[in-house]
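> Pasting a predicted model and its sequence here:
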Amino acid sequence: MSTIFWVILVLLIVNTVGAIFTVLREVRDISTTWAWLLVLILLPVIGFGIYLFAGRGLSAKKIRLIQGQYSDGIGNFLGLQKRENARNHLLPEADLGATSKEMINLFLNSDQAPVLSHNQVHIYTDGEQKFAALFRDIDAAKAYIYIEYYTIYNDKLGNELQRHLMQKAKEGVEIKVLYDAWGSLGATTKWWKQLTDLGAQVETYFSSRHLFTDFRLNYRDHRKVVVIDDAISYMGGFNVGDQYVSRDPKFGYWRDTHLRIIGDTVQALKIRFIMDWNATVATQRQLPYHVALPEQRTSWAHETPVQVVASGPDSTKQQIKMGYAKMIASATESIWIQSPYLVPDDTVFDALVSAALAGIDVRVMIPDMPDHPFIYRATQYYANALTRAGVKVYHYQNGFLHAKTVIVDGKIASVGSANFDIRSFKLNFEIVAFMYDRKIAQQLQAIYTSDLAHSYLLTDEMIRKQSRWLTFKQQFSRLLSPIL
């Protein structure tokens, strides 16, 4: 027995030393460091397998590759910025108040993202309607179609997308598709062959180029962007797959938020796609950086100023999280949030609690069903904690809520791919449109209000009735929240 004891003791010591060495090799925030130490020490051997899957950082070479494309593309953003500086005085002062100006400056300094004023924005909350519009726009394309999605499934909707693209490829339209290999299991090279045989180019985003040799959960391309002919763009929460058009019985109705944008912001989204494409493909297949805002523009009765902000693990600034925190801190009346996942870091959590304690109407809406068990339990933990602090937390019951929306004071709103969780803040490549427009903000508020009819308010009594086992799962998942 003593021999077995000493063998186990030595293995535990070796495992602990290995865990400390493994985790401290990379610079991380303290909460993430402790979370990984917990996993590696409590799950000997198995924990290291989990770490290989979900804990490894991006190599310095890959980060330099992305940053190099950012440096090349940013010159075009700066060109847009200089040109728009002369136009921004045309923005309504009611919308471009002190808070808006501060947010604009925040993103100019952190992401060098210009606010582009000449836009028309249409909001989609239903997948069938969104994809019907997208397919109409694809069918009308004359020059190019650039598509970037986290998920493109090999299912009915995915094949429908491919058929529309094949027809345009036959007509000589330039087609480029970028997708995440981990998020699009089943979308193989063989499945894309009919499209690529027609001259289209299809690639998996660089961080997932070889799914099995570069096997990692983190650093996914979570963006959803479509740009067509320098004229039309889409961005938001919908991916491409049957579940996103409410065809999956597991989820039922899929409630999401997506934008169709025409106007100057198309150029900002085009540059973002080119950055991601050029970081993925060989040099000879890279696209030139070029933007061209028209001197003479269509006169619209109403325009929406939009600032497109991207963030990812290639930067430590966490621009989108800073934008959310700034919105929350600047609120004087209301903060309404929708997100499928609610796993904020301490900065965002404290900002929400401070706003609620200051008497601001803080509401957070989350789904009432899981799609990822650990994240769902962590979401429940933070929903309980925020409820106790005075935040109104609503559980959406009419299917699955996947919208990523923030609305402040009915004046400023954001829609994009970033969830309200640590993964979106710093582990994934995300993109969000911040809009300085009362009309759009109030449209999103009206949508939120209609969603309340399908939701219930979490109460202290409901929390007290939760079982000890459920409470334990929530607390344990919360310990892992920095790495979920």
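Received the coordinates, thanks.

> From now on I want contacts and neighbour counts done on CA atoms only, so please keep to that.
OK.

> And the strands in the stretch 151-300 of the chain?
Under the criterion DSSP state E, counting those that start in this stretch, the stretch 151-300 of the chain contains strands at 174-179, 201-204, 225-228, 232-236, 254-263.

> Tabulate those in a markdown table, adding columns for mean neighbour count.
Rendered in a markdown table, the data for these read as follows (neighbours: other C-alpha atoms under 10 Å):
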| stretch | mean neighbour count |
| --- | --- |
| strand 174-179 | 22 |
| strand 201-204 | 20 |
| strand 225-228 | 25 |
| strand 232-236 | 25 |
| strand 254-263 | 23 |
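
> Rebuild those as a markdown table, extending it with distance to residue 212.
Rendered in a markdown table, the data for the strands of the stretch 151-300 of the chain read as follows (distance: least, C-alpha to C-alpha, whole Å):
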| stretch | distance to residue 212 |
| --- | --- |
| strand 174-179 | 16 |
| strand 201-204 | 13 |
| strand 225-228 | 26 |
| strand 232-236 | 29 |
| strand 254-263 | 30 |
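
> Second structure for comparison follows:
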Amino acid sequence: MKLLKVFISRIFIFGMLIILQMIWIVLMTSSVLASYQWLNTALKVLSMAVVLWLVNKDENSSYKLSWIILILVFPVFGGLLYLMIGNKKPSRRLRHRIQHVIDDIQDELIMEDEMSDKDEQFKKDGLTYLADLGFGTYTNTQTKYYALGDYCYVDLLRDIMNAKHYIFMEYFIVARGMMFETILELLKQKVQEGVEVRFIYDDVGSLTTVSYRFEKKLEQAGIQCVVFNPFVPMLSVAMNHRDHRKICVIDGYIGYSGGFNLADEYINAKMRFGHWKDTGIRIEGNGVWNLTTMFLTTWNAYKHQDQSYVQYRPTFNQKDTLLNDGYVVAYGDSPLDEERTGENIYLNMIQQAKHEILIMTPYFIIDETMMKALILARRKGVVVKIITPGVPDKKNVYRVTRSYYYPLIQEGIEFYEYKPGFLHAKMVLCDQRIATVGTINFDYRSLYLHFECNVLLTQKQTILDISKDFKETLALSEKIDLKYSRRFRGIYEAILRLFAPLM
């Protein structure tokens, strides 16, 4: 019975279709090349032209190098393969669909109390940069940091139960199980109470975890649904651009983000890779607006609903102001533009650091620019500590992550591995003053291909909570020494690193 389920699953069927396409292309090309010798030369010329074009292209150097080597190793098919799947830009259809909505919402992106130009420090923190991209910075906002998805889940359920007007949810992975089933029953209940419920999930992220046409089941329950960038079993770069965001907005004044998806392992109700260490953040107040506009941009790109965005702005049944001790800005990253927002914020925090940079990340696959920034920070006397998983969820990615240890440890950067299990948290804390928490990993997919979101903040109490969590996680982690890290630099790791940007 289990074997039958595998054979009729979407991932198996789609995988077989892609393999058949590859076989057909190779056979057809080989047949044509045997009949037309000139075509062999033409394809090699095409490959060389693509290599020269890549050399001159304003592109991530590691990504270019991976493709150049691949093309030179396979000069007949390499150039053609790059033209088919090598371009990192989203499909024209996806770009047009979302860009049209971004243009419509542009005037509504930043609320009146946005305050990113208040002083020189704000500019140094990158707030003016984010404001230019449409992400306002707010003070009338409270935040709460969660050291585990387990803790965040409890508050999320409570806030969903208390929703009065609408609930927006956007997640990369949705999996049937205790966590999602509980949330689903609450959403059905809220629909019966007249609350508007909208739900977005990524098709590839949930390819193996929900049934085919799962969105129809949600809609039958009154839950409006969008499946982001549905996966079509074709050899196409379009499958690379996924919605990796985790967003929940409730009535406009409560928002959630972080690393956790809607699946049981994220709250340790199911153990897949030991104890699952994740983080989350709750926002209450005007700062939620950025999350709302991110959600509505994606939603309206698919649903084409002509509605006023203003009606979804934060509304308060409380006193006029919320107690807060710093600013908050939720920001997104998108492959639709040339801005590498997530990477730029990380780089800016590293470059601005004077005393200490603390990082938690599940994947550490960086380019030369990020590596130099970390090394320069350490040479300035900045303490750099990085925690990665002790138990991998993807073995090859884990091996690539470990391959970066040795050269950075040589520079005095400290690496630790979380021994109880898999660490999925994405967090950077700079000088005990400014932090960012969210969905953006230190890898090529997060930084260049996916739709992502993070929350940048300076609120003192939340910073203290983040610092405390890092110290407690550090106590559960093992420090990697220079001698031990040498074993992670074999030939296989070198090959993996070479092609890491293509994974």
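Sure, I can see it. Everything numeric in this text was worked out from a predicted model, so none of it was measured.

> What does the superposition give as a TM-score?
The TM-score (TM-score structural alignment, normalised by the length of the first structure) is 0.86; 462 aligned residues with a C-alpha RMSD of 3.0 Å.

> Let me know which of the strands of the stretch 151-300 of the first structure is the nearest to residue 305 of the first structure.
strand 254-263 (10.1 Å; C-alpha to C-alpha).

> what stretch of the second structure lies opposite that closest one in the alignment?
Counting by TM-score structural alignment, strand 254-263 of the first structure lines up with residues 276-285 of the second structure.

> what residues are up against the alignment partner in the first structure of residue 184 of the second structure?
For residue 184 of the second structure, the aligned position in the first structure is residue 162, judged by TM-score structural alignment. With contact set as C-alpha atoms under 8 Å, 6 or more residues apart in numbering, residue 162 of the first structure has these partners: 192, 195.

> before we move on, what about the one 10 residues further on?
Contact partners of residue 172 of the first structure, counting by C-alpha under 8 Å, 6+ apart, are absent.

> Counterpart of it over in the second structure?
Going residue by residue (TM-score structural alignment), residue 172 of the first structure aligns to residue 194.

> With residue 365 of the first structure instead?
Taking TM-score structural alignment as the criterion, the aligned counterpart of residue 365 of the first structure in the second structure is residue 387.

> was I right about its match contacting residue 474?
Yes - applying C-alpha atoms under 8 Å as the test, residue 387 of the second structure and residue 474 come out as touching, 7.3 Å apart.

> Out of the two, name the residue with the larger neighbour count.
residue 387 (26 against 20; other C-alpha atoms under 10 Å).

> State the distance from residue 7 of the second structure to residue 14 of the second structure.
Relative to residue 14 of the second structure, residue 7 of the second structure is positioned 11 Å away (C-alpha to C-alpha, to the nearest Å).

> Kindly provide the distance from the equivalent of residue 294 of the second structure over in the first structure to residue 235 of the first structure.
Residue 294 of the second structure maps onto residue 272 of the first structure when the alignment is built from TM-score structural alignment. When C-alpha to C-alpha is applied, the distance between residue 272 of the first structure and residue 235 of the first structure equals 12 Å.

> And for residue 47 of the first structure?
With distances defined as C-alpha to C-alpha, the gap from residue 47 of the first structure to residue 235 of the first structure amounts to 37 Å.

> Check residue 294 of the first structure too.
To residue 235 of the first structure, residue 294 of the first structure is 22 Å away according to C-alpha to C-alpha.

> What count of nearby residues applies to residue 64 of the first structure?
Other residues lying near residue 64 of the first structure total 13 when counted by other C-alpha under 10 Å.

> Which element, helix or strand, includes it?
In this structure, residue 64 of the first structure sits in helix 60-85 according to DSSP states H and E.

> Show me what that helix is packed up against.
Contacting helix 60-85 of the first structure under the criterion 3 or more C-alpha pairs under 8 Å, 6 or more residues apart in numbering; DSSP states H and E are the following elements: strand 115-116, helix 265-278.

> and the angle for the following helix or strand past the longest one with strand 232-236?
Translated: helix 265-278 of the first structure. Proceeding N to C from helix 265-278 of the first structure, the next assigned helix or strand is strand 306-311, under DSSP H and E. Note on geometry: by axes from the mean of the first three to the mean of the last three C-alpha atoms, to 10 degrees, strand 306-311 of the first structure and strand 232-236 are set 50 degrees apart in direction.

> Strand 306-311 of the first structure vs the second structure, average distance?
Superposing on the second structure and averaging over aligned pairs (mean C-alpha distance after the TM-score superposition for the first structure), strand 306-311 of the first structure comes out at 1.1 Å.

> Can you give the contact residues for that strand?
When contacts are taken as C-alpha under 8 Å, 6+ apart, the neighbours of strand 306-311 of the first structure outside the stretch itself are 104, 107, 111, 113-117, 119, 265, 268-269, 318-320, 425-426, 428-436.

> which residues does residue 79 of the second structure contact?
By C-alpha under 8 Å, 6+ apart, residue 79 of the second structure lies in contact with 43, 44, 46, 47, 48, 50, 51, 71.

> how would you label the closest residue in space to the third one that isn't next to it in sequence: helix, strand or coil?
If the residues on either side of it in the chain are set aside, residue 46 of the second structure comes closest to residue 79, at 6.0 Å by C-alpha to C-alpha, 6 or more residues apart in numbering. At residue 79 of the second structure, secondary structure determined by DSSP: H, G, I helix; E, B strand; the rest coil is helix.

> State the distance from residue 79 of the second structure to residue 73 of the second structure.
The spacing between residue 79 of the second structure and residue 73 of the second structure, counted by C-alpha to C-alpha, is 11 Å.

> Then residue 305 of the second structure?
As for residue 305 of the second structure, its distance to residue 73 of the second structure is 49 Å (criterion: C-alpha to C-alpha).

> What's the match for residue 198 of the first structure in the second structure?
Residue 198 of the first structure maps onto residue 221 in the second structure, with residues paired by TM-score structural alignment.

> And for that match, nearest residue in space, chain neighbours not counted?
By the measure of C-alpha to C-alpha, 6+ apart, the closest residue to residue 221 of the second structure outside its immediate chain neighbours is residue 188, 6.2 Å from it.

> repeat for residue 479 of the first structure
Distances taken as C-alpha to C-alpha, 6+ apart place residue 35 nearest to residue 479 of the first structure, at 6.5 Å, with adjacent residues excluded.

> Now check the second structure for the residue matching the one you found.
Taking TM-score structural alignment for the superposition, residue 35 of the first structure sits opposite residue 66 in the second structure.
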